[in-house]
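Colleague: Have a look at this fold, sequence not included:
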């Protein structure tokens, strides 16, 4: 029985030192409770990573849109865009639209 109590007293010995207790309280305060705590910094770093990935995505979209704007600056580019997206045609021109049987099945299912 004395051996167990001696072990317990040896484990409690550092906690009797006031400097050690102040150090523990300080570490807990800085990690959890402070305005600049580790937990808040961790959340902010995750937000920064999300924002950086959004920046990369939108920069890619800007480049893609810039290429499309450059192709639309010419009359040939506008005509091509109108034919592909709006199914427009020139006067006295016949346009045949051929649909795949797979696409017809998808349309009937919707």
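Modeller: Nice, thanks for sending it over. This structure is a prediction, so every number in the text was calculated from the model and none was measured.

Colleague: hey, let's count contacts and neighbours off CA atoms from now on
Modeller: Will do.

Colleague: Can you report how many residues neighbour residue 6?
Modeller: Residue 6 sits with 11 neighbouring residues when counted by other Cα atoms under 10 Å.

Colleague: for comparison:
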């Protein structure tokens, strides 16, 4: 005699396997992101790297210089 209900592991097992697989993929992704961020943090402890990052990401400049941003047509189409 076999009793089957809504909480039977036979029916829930594939759903739970899919959830476990998805969570393991998320875990791997976040571990990789943490490694990249920790490398970035180590680099930003160097004043020269901090200045480089600020110049590239936030277009910061020194008092005696001007910055010109040149966008090519291929890059302009992608950003729109």
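Modeller: That came through, no problem. Just so you know, these numbers come straight off a predicted model, no measurement behind them.

Colleague: Got a TM-score for the pair?
Modeller: Put the two chains on top of each other and the TM-score (TM-score structural alignment, normalised by the length of structure 2) is 0.81; 80 aligned residues with a Cα RMSD of 2.0 Å.

Colleague: excluding its backbone neighbours, what's nearest the aligned partner of residue 81 of structure 1 in structure 2?
Modeller: Using TM-score structural alignment, the equivalent of residue 81 of structure 1 in structure 2 is residue 53. Distances taken as Cα to Cα, 6 or more residues apart in numbering place residue 44 nearest to residue 53 of structure 2, at 7.9 Å, with adjacent residues excluded.

Colleague: Please say which position in structure 1 that neighbour maps to.
Modeller: Match for residue 44 of structure 2 (TM-score structural alignment): residue 72.

Colleague: what's the spacing between that match and residue 80 of structure 1?
Modeller: 9 Å (Cα to Cα, to the nearest Å).

Colleague: that older thread, can you point out the buried residues in the helix or strand hosting the match of residue 81 of structure 1?
Modeller: Per DSSP states H and E: residue 53 of structure 2 is located in helix 47-58. By neighbour count on 16 or more other Cα atoms under 10 Å, the buried set for helix 47-58 of structure 2 is residue 53.

Colleague: Buried residues in the helix or strand following it, which are they?
Modeller: Using DSSP H and E, the helix or strand that follows helix 47-58 of structure 2 in sequence is helix 73-79. By neighbour count on 16+ other Cα under 10 Å, the buried set for helix 73-79 of structure 2 is empty.

Colleague: what's helix 73-79 of structure 2 in contact with?
Modeller: The contact list for helix 73-79 of structure 2 (Cα atoms under 8 Å, 6 or more residues apart in numbering) is empty.

Colleague: 10 Å instead?
Modeller: residue 71 (Cα atoms under 10 Å, 6 or more residues apart in numbering).

Colleague: Can you tell me how far the equivalent of residue 13 of structure 2 over in structure 1 is from residue 34 of structure 1?
Modeller: Alignment note: residue 13 of structure 2 maps to residue 41 in structure 1; criterion TM-score structural alignment. Counting by Cα to Cα, the gap from residue 41 of structure 1 to residue 34 of structure 1 is 11 Å.
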